[in-house]
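>>> got a predicted model here, sequence first, then my questions.
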Amino acid sequence: MRTTGTAAGTAVITFTESELAAYVTHAPTRRWLEGPGLPGVGGLLTFDALRTDGLRTVGDSTGDPEGRLAADLREQLVIGGLAGLEGPETESVLLDGATGEVTTTYFFHDRPDLMDRRPLAPSLETLVRFATAADELAALRGQFAAYAGRYGPEAVAEASAQLLALYEAGADGEVPPFWRLAAVIRPLALIAGPGTRSGLALDLPPRLLDDEFGARAVVRFEDVDFPSALTHEPTRRFLREVGLPEECVWFSLDTDPPLPTLAEHRADDPHAELPASADHLIRLGHLLEDTSLVVDGTTGAVLSWSEPDAGLRPLNADVSTLAFTLWLIHRAKTLDADHDLTAAYDQLAAAMTRTLAALDPLACDPIPSTPGDDGWRYWPGVFEDEAGGGLYA
């Protein structure tokens, strides 16, 4: 195996003919692996394990001493994985050395009989082309460079249509769920640009929430609704002029004025264990599992307060990214009805987290940042909770 490039993460991985002889008989696949090869790490895929493990079969990786692994899986080659947001691979990427087909699987070392494959690409060439397109969209470069500085529903629709057309052409119209999600969900991050007018993290398009939820379902506040502790003017202005949806899956807004501080909300419980900043945390509403959604009246940061474990954790950077998160959830549910996105629920959850992180990294960053913060993040957590059913249309 050879690598070329200046850094391990960007180096291209190739193999010699003798290294491939025992594993790959498909001629186009052999030629691709001999050169141009595979990138080490991309935004969605990583092949970096090939550097340390080389080519190995699923059978070699599991051992399968009791012979429970399905025959069609045993000789598949493990060449990489789908990259998680923080880097480690999640689902493994497999290559059929006889046909060149690329699929994915989850490894269940204790129950190899439960392992199955899902389609990813008809060939390595197509796989690399699909992954490159997704990475270029995320970075707004290459074939998606024209979208730099463009935001709003039109940019979202055009970028999604362009990426989906590329995938349909490369897969003869049968786009695997992983790439359909990349084409439908990832462009949603183009809906809002950096906050220059609002003084918040994002400038949302006018009437974005009204158009998505319906004008009657969006609540706007007046100054008399705000406690004196809410001194962060961009937050006050956003709640007055833009507002928030009254309900959205895992969120319900408090609509009874005035908005209370967390201390006022729990004033009837003398034994309530509250954070030291409770007098400056304004309760906007509640999430699931006895969890309050609060905004820091001084900084505008949005946090979650879990009553069962008395945990104060970052939720969103501010109310603009909170609004984007709620819009993203509602939009995904609408798109699911047209594209059957929940057919690959785990991949949908990962795409949602990746898209949220593009505009609000704090919402998905597990690094503890508040007293008692254990690193668990609410939105990625509920996205992944398929049993809760929240992302199903």
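Cool, got the structure. Numbers count the residues shown, from 1 in each chain.

>>> from here on, contacts and neighbour counts on C-alpha atoms
Fine.

>>> what ranges do the helices span in the stretch 51-200 of the chain?
In chain order, the stretch 51-200 of the chain shows helices spanning 58-62, 71-74, 124-139, 153-170, 177-184, with DSSP state H, counting those that start in this stretch as the criterion.

>>> quick check: angle from the last one to helix 124-139?
Read it as helix 177-184. Here the directions of helix 177-184 and helix 124-139 differ by 30 degrees (axes from the mean of the first three to the mean of the last three CA atoms, to 10 degrees).

>>> report the angle between helix 177-184 and helix 153-170.
For helix 177-184 against helix 153-170, the angle between stretch directions is 150 degrees (the same axes, to 10 degrees).

>>> the stretch 201-350 of the chain: strands as residue ranges?
Using DSSP state E, counting those that start in this stretch, the strands found in the stretch 201-350 of the chain span residues 202-203, 218-219, 244-245, 247-248, 251-253, 281-287, 291-296, 302-306, 311-316.

>>> could the ones you listed be laid out in TSV, adding distance to residue 153 and mean neighbour count?
Converted to TSV, the strands of the stretch 201-350 of the chain look like this (distance: least, CA to CA, whole Å; neighbours: other CA atoms under 10 Å):
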stretch	distance to residue 153	mean neighbour count
strand 202-203	13	22
strand 218-219	19	20
strand 244-245	19	26
strand 247-248	20	17
strand 251-253	24	18
strand 281-287	27	23
strand 291-296	28	25
strand 302-306	25	23
strand 311-316	22	24
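
>>> export the ones you listed to TSV and tack on distance to residue 172?
As requested, the strands of the stretch 201-350 of the chain are exported to TSV (distance: least, CA to CA, whole Å):
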stretch	distance to residue 172
strand 202-203	38
strand 218-219	42
strand 244-245	40
strand 247-248	37
strand 251-253	40
strand 281-287	43
strand 291-296	46
strand 302-306	45
strand 311-316	40
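
>>> structure B:
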Amino acid sequence: MRDGARTDAAAFVRGFGPVAEAALLRLYPEPREHGDGMLVLGEFGWLAPRVILLDPATGRVYSHLGDSELLAGGLDTFGRLLGEVRALRAHAGGPWDPERAARAALGRVREYEPGVLTSDPDVCAFWRAALLVWPLLHAPGPGRGGLRLGLTHERLATDLGPERVVRIPSGNIPDVLDSHAPSRRFLRDVGLVDAPPVRPDPDRPLSVAALDAFDPHGYRDPPNAARLVRLGGVDVVGSRVDLLLDADDGRVHGWYRDDEPELFPIAADLSTLAFAQWLIARVRAYDREFAITHDYDGLAAILTAVLGTVDPIAVRGPAAYWPNVFDDEAGGLLYG
């Protein structure tokens, strides 16, 4: 039985490596001994040292980090689950309703592996998170006219509430943004989103529908301060951070105003900033129904990958803001 299980496991890891990578899992070239009779097939592709185990006696597959949680009832369904995620991630265009696509995937999985969709604490929530969140990647569609994503005011207002998405009239947009038409157009036609982790300026609430050029208020100026527009602030534990829009290239930055001021990237443009806020709102709604934060670090890794697909600037490098925000379970931004 054990020799047969090892043979099956070896064939699986050799055949499903690229499919697993699309689901953020890494399969080893050959299965390894775990020391308790289990076989290690691979690991989850983020910081937590979580491994994928196969029980040769039962054929079941587990996620293991201290405790073991069911990942699949067997290698055959494990492969099918990986294929589901890859298909959702690789959608090639055309009409797309992310919630309909996600629920259709959940329905397919219920037919062959219903146990992995339960909220039982002994079942890994990774598949619930993956099947629900990856379809969100394709919801906005490609952007036009210098913006990365084709988000609309209507979509954001429907999901977040109309009072949370505020269009800025042209007369209330600082003149410095005349040099970056895509940003000016997004502010006027789509609007700014009042949703975590962005905080509107308490002295200039978003309901006023007006923006000001950046004023460092006596603090050390960031580079190119005269070309920056303040959108509000972002939540960073223990720090005051301004959210700034660059009128030269449309990028969004954070500016620490503490003892060691620092400018760091937030988003490539206003569309991907709004997309990140919308993602968080959708995840919170899904969590209330499907308890996807039961695998918090897995959910954070999926969100980071989704956002990074449309905006690598937002997630790469040591100063990247979003991976730390998504992964901060103590802060609880993703809880519904």
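Thanks, I have it. This is a predicted model, so every value here is computed, not measured.

>>> that older thread, what about the helices of the stretch 51-200 of the first structure, which gets the closest to residue 363 of the first structure?
Closest to residue 363 of the first structure of the helices of the stretch 51-200 of the first structure, according to CA to CA: helix 124-139, at 17.9 Å.

>>> where does the closest one end up in the second structure?
The aligned range for helix 124-139 of the first structure in the second structure is 75-90, by TM-score structural alignment.

>>> so which bits of that stretch are buried?
By 16 or more other CA atoms under 10 Å, the buried positions in stretch 75-90 of the second structure come out as 75, 77-89.

>>> and stretch 306-314 of the second structure, by the same measure?
Judged by neighbour count (16+ other CA under 10 Å), stretch 306-314 of the second structure contains these buried residues: 306-308, 310-314.

>>> would you check the span in the first structure matched by it?
The aligned range for stretch 306-314 of the second structure is 355-363, by TM-score structural alignment.

>>> pull the residues that contact that stretch.
With CA atoms under 8 Å, 6 or more residues apart in numbering as the test, stretch 355-363 of the first structure has contacts from 185-186, 188-189, 202, 314-317, 321, 325, 328, 364, 377-379.

>>> how many neighbouring residues does the counterpart of residue 214 of the first structure in the second structure have?
Under the alignment by TM-score structural alignment, residue 214 of the first structure pairs with residue 161 in the second structure. Residue 161 of the second structure is flanked by 13 other residues according to other CA atoms under 10 Å.

>>> what of residue 88 of the first structure?
Neighbours of residue 88 of the first structure under the rule other CA under 10 Å: 11.

>>> and residue 142 of the second structure, what's its match in the first structure?
Taking TM-score structural alignment, residue 142 of the second structure has residue 194 as its aligned residue in the first structure.

>>> hmm, I typed the wrong one, I wanted residue 199 of the second structure.
Aligned partner of residue 199 of the second structure by TM-score structural alignment: residue 252.

>>> and that match, what does it touch?
Contacts of residue 252 of the first structure were listed using CA under 8 Å, 6+ apart, and they are 246, 285-287.

>>> list just the nearest of those residues to residue 32 of the first structure.
residue 287 (49.6 Å).

>>> any idea how far residue 304 of the first structure is from that closest one?
Separation of residue 287 of the first structure from residue 304 of the first structure (CA to CA, to the nearest Å): 8 Å.

>>> who touches both of these two?
residue 293.

>>> how many residues are close by residue 343 of the first structure?
For residue 343 of the first structure, the neighbour count with other CA under 10 Å is 12.

>>> what lines up with it in the second structure?
Aligned counterpart of residue 343 of the first structure in the second structure: residue 294 (TM-score structural alignment).

>>> cool, and residue 183 of the first structure?
Aligning on TM-score structural alignment places residue 183 of the first structure opposite residue 131 in the second structure.

>>> and the gap between the residue nearest to that match when sequence neighbours are not counted and residue 274 of the second structure?
Leaving out its chain neighbours, the residue that sits closest to residue 131 of the second structure by CA to CA, 6 or more residues apart in numbering is residue 102, at 5.7 Å. Distance of residue 102 of the second structure to residue 274 of the second structure, given as CA to CA: 21 Å.

>>> again with residue 26 of the second structure
Residue 26 of the second structure sits 31 Å away from residue 274 of the second structure when distances are taken as CA to CA.

>>> same check on residue 56 of the second structure?
Applying CA to CA, the value for residue 56 of the second structure to residue 274 of the second structure is 46 Å.

>>> now swap in residue 240 of the second structure and tell me
In terms of CA to CA, residue 240 of the second structure sits 21 Å off from residue 274 of the second structure.

>>> with neighbour numbers in mind, choose between these two.
residue 274 (22 against 15).

>>> so who does the closest residue to residue 288 of the second structure other than its chain neighbours touch?
Distances taken as CA to CA, 6+ apart put residue 336 closest to residue 288 of the second structure, at 5.0 Å, once the chain neighbours are dropped. By CA under 8 Å, 6+ apart, the contact list for residue 336 of the second structure reads 283-288.

>>> just residue 353 of the first structure next, same as before
85, 364, 379-380, 383.
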